[in-house]
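Q: build the 3D model from these lines:
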Amino acid sequence: MDVIDQASQSEELVVNKSKFIGYTLVAQSRSGFLTQVHNIQKKNPGCNHIAFAYQIKTQSGVDSYFNDAGEPSGTAGKPLLNILEMKHITNSGLAVVRFYGGINLGTGGLARAYSKAGMMALSKTKLTPFVSLFYYNLTIKYNMLEIITNVIQKNDGIILDKDFGENVMLLIQLTKEGADEIVMHYPSVSINEREQPS
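A: The predicted model follows:
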C-alpha cells in the first residue's frame, strides 16, 4: 500500500463547458478529510459540486468512503474511490470540484470526467510506501529526551504531544520496530501502547 506524500491540485479539465479541478488529500481521520473538503469549497466559491473519496487504514481494516455530492449515484465519488482502490492508496483521498457549464454530460460522461480529474491530481503528487504507526504513551527523564526523539524520528515516528512535569510525557506514533528498540535499549523509559485518540 502507498500513501499520497502531500496534497496537490490539478489543472482545470473542461468537458462540454463544465470545469473540473482535482485535489489530492492527506489525512488520518474522516474529520481530517472533511475539514480539507470544506477548505477546498471555500477556495472555489460558486462551484456546483465537490465529490470526494478516501481510504483510511484502521485497526480493524480499511475505512473506504465516497460522496457523489449531488451528482447521479456512482458517477462522481465512486470513480474517485475506484482510483484509490486500484492504486492501493490509503490514508489519502481525492476530491474534484465541478463548475457546471450548462450542458449535461450523462452518467458515463460524468464518471469519465471525475475519474480523469482525479487522475490528473494524482499525477501531480508522489506516492510513498505506507508505514503502519501505532500510538504510544512514553514517560522519560529529561536527560533522555534528545536520545528518544532521535529513535522516534529514525523509525518514521511522530511526536504528537509533549507534557513537561516531573518527567517528560510524550504521545507518539511509532512503528512496532521502533517501540521494540526503545523497550530493548532504553529500559528506563516507560512505554505503553494506547488506542487511537478520537
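Q: drop to CA atoms for contacts and neighbour counts, all remaining ones
A: Fine.
Q: mind listing the strands for this protein?
A: Secondary structure of the chain by DSSP state E: the strands cover 2-4, 8-15, 18-26, 49-58, 61-67, 92-99, 127-129, 134-140, 158-164, 168-174, 190-194.
Q: out of those strands, deepest packed?
A: Compared across the strands of the chain, strand 92-99 shows the largest average neighbour count, a mean of 27 (mean count of other Cα atoms under 10 Å).
Q: ok, the spatially closest residue to V96 that is not a sequence neighbour - contacts?
A: Excluding the flanking residues, the one nearest V96 by Cα to Cα, 6 or more residues apart in numbering is G22, at 4.3 Å. The neighbours of G22, taking Cα atoms under 8 Å, 6 or more residues apart in numbering as the test, are 9-12, 94-97, 117-121.
Q: again, but for I159
A: Contacts here follow Cα under 8 Å, 6+ apart; on that basis I159 touches T149, I152, L170, L171, I172, Q173.
Q: this one as well, want them side by side:
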Amino acid sequence: MTDAYRTVAERATARFEVQGSEFLGHVAPVDTVEAAESFVEEVRGEYADATHNVPAYRVPAGEPSERAPGSEPMLREYSSDDGEPTGSAGKPALNVLQQREVRNVVAVVTRYYGGTNLGVGGLARAYSRAVKDGVDAAGVLEERPHRSLVVETEYDDSGTVRGVIESTGVEFDADYGERVRFDLRVPVAEVEELRERLNDATSGRVDID
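A: Below you'll find the model as predicted:
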C-alpha cells in the first residue's frame, strides 16, 4: 500500500511498579504535532499530582496532502525528561517508538515516586518498559496517510454524491443544512480519483475543499 506505516491501533494505558514507584505508560494514535501536544497536556492535567509526566512522540511535521505520493514524511521526533536526570526518561521512551518502527503516535509515561531512587539505568529501563507495555496494550496496525475533504452540494445532487462516496468505503459524516455537506477522511492516494468521480457524476456541480 502506498505510504503504509505502522502505528498504534487505539489509546491504551499500562501500569506497573518498580521498588515502590508506580509507572503508567499512556499511548495514543495522532496525526499532527498539535494533536500530540494536546494529548500530552491532557495526561498532564489528569495526572497533575504525579511526580513526572514524560512525553515522547513521532509525528509527521506536515500534512499528508503536502507530500507527493510515495514520498516519506519528515518526522517530528520529540521527548522530554520532565525533571528526571538527563537522558534517563524521555530518550529511552522515544527509543522504543523508534525501535518498534511506529509513528503517528504519542506516549506519556506518568511516574509516582515511591521513595527509592532507581538510578539512571533503572529509570531508563522503567520508562522504556512503560512505553513498550503501552504500545503492546494498544496494539499495532498498518495504516495509510489520510486527509480530510469537505464536499458540498445542492440537495438535487446529494443522492448522487452520497452514492459515489459510499461506493468508495471511506469514512464520512453528512450534514443536511441549507446545502448538503459531507466531511470525509480519505486515503491520500485516493483523493484525486475521488475528486474526478464526484465532478464527473455531477457535471462539476460540487464544491470540494
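Q: TM value for the aligned chains?
A: The TM-score (TM-score structural alignment, normalised by the length of structure 1) is 0.81; 188 aligned residues with a Cα RMSD of 2.5 Å.
Q: which residue in structure 2 aligns with the residue nearest to V96 of structure 1?
A: When the two structures are superposed using TM-score structural alignment, G22 of structure 1 falls opposite G25 in structure 2.
Q: read off where stretch 66-79 of structure 1 ends up in structure 2.
A: Matched against structure 2 by TM-score structural alignment, stretch 66-79 of structure 1 falls on residues 79-92.
Q: coming back round to it: turn the contacts of I159 of structure 1 into CSV, including distance to G109 of structure 1.
A: Formatted as CSV, the entries for those read as follows, by distance: Cα to Cα, whole Å:
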residue, distance to G109 of structure 1
T149, 51
I152, 48
L170, 51
L171, 48
I172, 46
Q173, 43
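Q: what does stretch 122-141 of structure 2 contact?
A: Among residues not part of stretch 122-141 of structure 2, those counted as contacts by Cα under 8 Å, 6+ apart are 6-16, 18, 23-28, 87-90, 92-93, 95-97, 102, 107-109.
Q: circling back: tell me which of the contacts of I159 of structure 1 is nearest to L34 of structure 1?
A: Q173 (22.2 Å; Cα to Cα).
Q: for G169 of structure 2, see how far away the counterpart of that closest one in structure 2 is.
A: Superposed on structure 2 with TM-score structural alignment, Q173 of structure 1 falls opposite R185. R185 of structure 2 sits 10 Å away from G169 of structure 2, taking Cα to Cα, to the nearest Å as the criterion.
Q: can you tell me which residue in structure 1 aligns to A130 of structure 2?
A: Under the pairing rule here (TM-score structural alignment), the equivalent of A130 of structure 2 within structure 1 is A117.
Q: ok, its match - how many residues close by?
A: 28 (other Cα atoms under 10 Å).
Q: now I83 of structure 1
A: Here the number of neighbours of I83 of structure 1 (other Cα under 10 Å) works out to 20.
Q: quick check: the gap between it and V189 of structure 1.
A: Taking Cα to Cα as the criterion, I83 of structure 1 is separated from V189 of structure 1 by 43 Å.
Q: tell me the residue furthest from the middle of structure 2?
A: The centre of structure 2 is farthest from one residue, D156, which by Cα atoms, centre = their mean lies 37.1 Å away.
Q: top helix in structure 2 by residue count?
A: helix 119-138 (DSSP state H).
Q: mean per-residue distance, it to structure 1?
A: After superposition onto structure 1, helix 119-138 of structure 2 sits on average 1.0 Å from its aligned residues (mean Cα distance after the TM-score superposition for structure 1).
Q: can you mark which positions in that helix are buried?
A: Taking 16 or more other Cα atoms under 10 Å as the neighbour-count basis, helix 119-138 of structure 2 is seen to contain the buried residues 123-124, 126-138.
Q: need the contact list for D81 of structure 2.
A: V54, P55, G87, S88, A89, G90, K91.
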